[in-house]
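**Q** After the sequence you'll find the predicted model.
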Amino acid sequence: IYTEPENLTGVLEFLLLGLPDDPELQPVLTGLFLSMYLVTVLGNLLIILAVGSDSHLHAPMYFFLSNLSLADIGFASTTVPKMLMNIQARSKDISYVECLTQVYFLMMFAGMDNFLLAVMAYDRFMAICHPLHYTVIMNPCLCGRLVLASWFIIFWVSLVHLLLMKSLTFSIGTKIPHFCCELAQVLKMAHSDSLLVNIVLYVATALLGVFPVAGILISYFQIVSSMRISSTEGKYKAFSTCGSHLCVVSLFYGTGLGVYLSSAVTHSSQSSSMASVMYTMVTPMLNPFIYSLRNKDVKGALGRLLSRAASCLLWGTTSELRGCYRSLKQM
């Protein structure tokens, strides 16, 4: 007699099958993913420290950039440490609670990236198309409200999905063809009816995806329209300030589209997982490089921060180190 499997939240475990089982590949994957994760965390932390410590970067664009770096650190930290632990232990287990935690934070940080990219596009639109009113409109109060509203919306949307997921039932040892607990993949493995969760997921994806993308497209349409009547110098300045953001937008949505197409076209779990690695690891890792290499202000702030820190560590005594720390905070 078949009985419906119970949702044993205390003991339920899932199996993540997205990574290859070859023992010879495990040291290579460990070294590769660990190095990528460390570069991601270090690069984004440097961006946050540079923006916070350098008065030249106390502007709306860099305030949003530091929040984007914070979201990227959280995005990578949600999946990579657990994945490295599983590779090192040659295990594929993930507990029910850990899986739900990954689903929640993956949705939250991915959604936050989406919102911040739209807000940064609006900031560039105001700076280029309305330069005389820019400082009045994009004041610190409005910038703070935009970021807080983004965190607030995505917090509750992710929480709603999490609560709906808790009503689903799974069997012990459910196999997920992925390297992490991604919401769409987990829903496919549910034994109970997941229609309501899928409807909410599609509606939330449409609303939270379409509106930010539409905002980005409208902002850049207005920017391009204004560039038609501006001088050559004005066009170059506008392109230089938008170039980094356009690169990050292309990388974020390009890799996201690649994940969707790979999962729709191929049924190979490893191919889909490799596409997801690009989305969850490569994109957060490259964002700091894109902004630091293409932006003279960020590059200069990072140079001053690193040179000051290096001189303090190499030649400073204990009392001098304290003074260096205070001076770094006041840069």
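**A** Looks like it arrived, so ask away. Numbers count the residues shown, from 1 in each chain.
**Q** C-alpha only now, for contacts and for neighbours.
**A** Will do.
**Q** Quick one: the strands in the protein, in order.
**A** In the chain, the segments counted as strands under DSSP state E are 13-16, 93-95, 174-176.
**Q** Those strands: which one's closest to Leu163?
**A** Between Leu163 and those, the shortest separation by CA to CA is 17.0 Å, and it involves strand 93-95.
**Q** Would you mind pulling the contact partners of the closest one?
**A** Residues from elsewhere that reach strand 93-95, judged by CA atoms under 8 Å, 6 or more residues apart in numbering: 11-16, 86.
**Q** Could you check how far that strand is from the centre of its chain?
**A** Offset of strand 93-95 from its chain centre (CA atoms, centre = their mean, to the nearest Å): 23 Å.
**Q** again, but for stretch 43-58
**A** Mean-position distance between stretch 43-58 and its chain equals 18 Å (CA atoms, centre = their mean).
**Q** what comes up buried for that stretch?
**A** For stretch 43-58, a neighbour-count test (16 or more other CA atoms under 10 Å) marks 43-54, 57 as buried.
**Q** Among those residues, pick out the one closest to Gln26, please.
**A** Set against Gln26, the nearest of these by CA to CA is Gly43 (25.3 Å).
**Q** How about stretch 156-171, which residues are buried there?
**A** Buried residues in stretch 156-171, counted by 16+ other CA under 10 Å: 157-159, 161-162, 165, 168-171.
**Q** what's the answer for stretch 180-198, then?
**A** Buried, per 16+ other CA under 10 Å, within stretch 180-198: 180-183, 186-187, 189-191, 194, 197-198.
**Q** Restricted to helices, list the buried residues of stretch 156-171.
**A** Using DSSP state H, the subset of the buried residues of stretch 156-171 located in helices is 157-159, 161-162, 165.
**Q** Show me the two of the residues you listed that sit farthest apart.
**A** Spatial extent of these (CA to CA) is set by the pair Val157 and Met165 at 12.5 Å.
**Q** shared neighbours, the two?
**A** With contacts defined as CA under 8 Å, 6+ apart, no residue is adjacent to both Val157 and Met165.
**Q** quick one, helices of this protein?
**A** For the chain, the helices defined by DSSP H occupy 25-53, 60-89, 96-129, 134-137, 140-165, 183-188, 195-227, 232-265, 269-277, 283-294, 296-315, 318-329.
**Q** So which bits of the shortest one are buried?
**A** I take that to be helix 134-137. Residues 134, 137 are the ones in helix 134-137 that count as buried (16+ other CA under 10 Å).
**Q** Pasting the second one now:
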Amino acid sequence: MSSKYISSSVHISGLMLTPRITQENASTVAELVLLGFSSHPQAEIPLFFLFCLVYLVNLSGNTAVIILVIIDSCLQTPMYFFLCHLAFVNIFYTTVVVPKMLFNLLTSRKVISYKFCLVQTYISLFMGAAECMILAVMALDRYVAICYPLRYLLIMNQSACVQLAVGAWIISFLASVVPLYMTIAPFCGPYVIDHIFCEVPVLLHMVCGDTSLQETMMVTGASGTLLLPFLLIILSYLNILVAVMKMNSAEDRKKASSTCTSHLTVVVIYYGTGMFMYMRPKSLYSAEGDKLISLFYAIINPALNPLIYSLRNKEVKRAMRRVRKRWVVSQSQKTPS
């Protein structure tokens, strides 16, 4: 290694993992060791193919949702407008995380540049906050649709939907990226991240000195981006439950419940794992356990979302049949007789 760098090596399972630190400024880390699944080397190749498959399902499923909403006029409603935002978050979030993780599964030198580690941290926090806000807005949409059905399209008009979406993105940015930027602190060695990607709870263990300020900011930010939207979702569904119970027709109750089941499934999976990861003290950190939790909300859940919304949603199934029928008709017209 060039004299320009001061090396600090870490040996794990026979591998030498060497982060780089610039000599001009010892506090500036050029590379960090990203362990991932190094403690289970025999599982890395199977995990590579598994996560490749999950990532492809995520990309194809969420892209299909966006395209389907765009080309089918029957799906151009407030609910599916917000679903497109959720699909975009799922694609962007995993694209920042998964490719680097897949690359490290295949290489013996499992490192990540300091700058890209910060990019992962900022974007994962931003996208996570945005997903919380969008899920809350979707719950609000379901509340208006079920509790005020005759005024639904008047209340949730195009302007209101755009304002809610823009507001969700702006609040997510202000409640996640800005506090993180203001409290980011230098790292201390060893520069080793025992995780699958860079995110705030894990990086707290590398911050020099007292991290009480960073922990307080993380819990405060999590309260704004996790707890408050979750409370809004709970209140929305309590009102929905009361409205459903007042319905005279069993068919109406079944229809109202079916429109909420998919959203509730996503909320329970995402908020359950997210709250455990971000709303707990640093002392409860567990490397192996946190890797599994992060896999759920950063990789597996985004791939499940389009499946949950499409397999349990009759409108999406009908839209898929309409699009497929139009495609078959267009292909038959192109075929020469």
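**A** Okay, I see it. A quick note: this is a predicted structure, and the numbers were derived from the prediction, not measured.
**Q** In a markdown table: the strands of structure 1, plus mean neighbour count.
**A** Shown next, in a markdown table, are the strands of structure 1 (neighbours: other CA atoms under 10 Å):
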| stretch | mean neighbour count |
| --- | --- |
| strand 13-16 | 21 |
| strand 93-95 | 18 |
| strand 174-176 | 19 |
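**Q** out of these, which comes closest to Cys312 of structure 1?
**A** Checking those against Cys312 of structure 1 by CA to CA gives strand 93-95 as the closest, at 43.3 Å.
**Q** and the closest one, which stretch of structure 2?
**A** Using TM-score structural alignment, strand 93-95 of structure 1 lines up with residues 111-113 of structure 2.
**Q** Could you do stretch 63-77 of structure 1 as well?
**A** Under TM-score structural alignment, stretch 63-77 of structure 1 corresponds to residues 81-95 of structure 2.
**Q** re the thing from before, who wins for proximity to Val147 of structure 1 among the strands of structure 1?
**A** strand 93-95 (32.4 Å).
**Q** In a markdown table, list the strands of structure 1 along with distance to Arg145 of structure 1.
**A** Shown next, in a markdown table, are the strands of structure 1 (distance: least, CA to CA, whole Å):
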| stretch | distance to Arg145 of structure 1 |
| --- | --- |
| strand 13-16 | 39 |
| strand 93-95 | 37 |
| strand 174-176 | 38 |
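**Q** Show me the one of those that comes nearest Pro212 of structure 1.
**A** strand 174-176 (30.0 Å).
**Q** closest to Val224 of structure 1 among the buried residues of stretch 156-171 of structure 1?
**A** For the buried residues of stretch 156-171 of structure 1, the nearest to Val224 of structure 1 is Val157 (33.5 Å; CA to CA).
**Q** which residue in structure 2 lines up with Pro27 of structure 1?
**A** Aligned counterpart of Pro27 of structure 1 in structure 2: Ile45 (TM-score structural alignment).
**Q** Please apply the same query to Leu305 of structure 1.
**A** If you follow Leu305 of structure 1 across to structure 2 using TM-score structural alignment, you land on Val323.
**Q** count of neighbours near that match?
**A** Look at Val323 of structure 2: counted by other CA atoms under 10 Å, it has 15 neighbours.
**Q** Who's the closest spatial neighbour of it, skipping the chain neighbours?
**A** Using CA to CA, 6 or more residues apart in numbering and skipping residues adjacent in sequence, the residue nearest Val323 of structure 2 is Asp72, 7.4 Å away.
**Q** Just to check, the one you found is in contact with Arg321?
**A** No - contact criterion CA atoms under 8 Å: Asp72 of structure 2 and Arg321 do not qualify, at 10.7 Å.
**Q** The helices of structure 1 into TSV, with extra columns for distance to Asn7 of structure 1?
**A** Shown next, in TSV, are the helices of structure 1 (distance: least, CA to CA, whole Å):
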stretch	distance to Asn7 of structure 1
helix 25-53	32
helix 60-89	23
helix 96-129	9
helix 134-137	51
helix 140-165	11
helix 183-188	14
helix 195-227	16
helix 232-265	27
helix 269-277	25
helix 283-294	34
helix 296-315	50
helix 318-329	50
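**Q** hang on, the earlier thing: average offset between the match of strand 93-95 of structure 1 and structure 1?
**A** Compared with structure 1 after fitting, stretch 111-113 of structure 2 has a mean deviation of 0.8 Å; criterion: mean CA distance after the TM-score superposition for structure 1.
**Q** Could you check how far the aligned partner of Ile290 of structure 1 in structure 2 is from Val65 of structure 2?
**A** Aligned counterpart of Ile290 of structure 1 in structure 2: Ile308 (TM-score structural alignment). For Ile308 of structure 2, the distance to Val65 of structure 2 (CA to CA, to the nearest Å) stands at 11 Å.
**Q** what's the distance between the residue positioned nearest the centre of structure 1 and Ala204 of structure 1?
**A** Centroid-nearest residue in structure 1, with CA atoms, centre = their mean: Asp72, separated by 3.5 Å. Using CA to CA, Asp72 of structure 1 is found at 21 Å from Ala204 of structure 1.
**Q** coming back round to it: would you mark the buried spots in the match of stretch 63-77 of structure 1?
**A** Across stretch 81-95 of structure 2, burial judged by 16+ other CA under 10 Å covers 81-91, 93-95.
**Q** Out of those, flag the one nearest to Ile6 of structure 2.
**A** Looking at the buried residues of stretch 81-95 of structure 2 and their distance to Ile6 of structure 2, the nearest is Thr95, at 31.8 Å (CA to CA).
**Q** coming back round to it: to what extent does the match of stretch 63-77 of structure 1 diverge from structure 1 after superposition?
**A** Mean for stretch 81-95 of structure 2 is 0.8 Å (mean CA distance after the TM-score superposition for structure 1).
**Q** Which residue in structure 2 aligns with Leu17 of structure 1?
**A** Using TM-score structural alignment as the criterion, the counterpart of Leu17 of structure 1 in structure 2 is Leu35.
**Q** Identify the residues contacting its match.
**A** When contacts are counted by CA under 8 Å, 6+ apart, Leu35 of structure 2 touches 110-111, 192-196.
**Q** Likewise for Val144 of structure 2?
**A** By CA under 8 Å, 6+ apart, the contact list for Val144 of structure 2 reads 152, 155-156.
**Q** ditto for Ile176 of structure 1
**A** With CA under 8 Å, 6+ apart, Ile176 of structure 1 has these contacts: 14-18, 185-186, 189.
**Q** Show me what it lines up with in structure 2.
**A** Matched across to structure 2, Ile176 of structure 1 falls on Ile193, judged by TM-score structural alignment.
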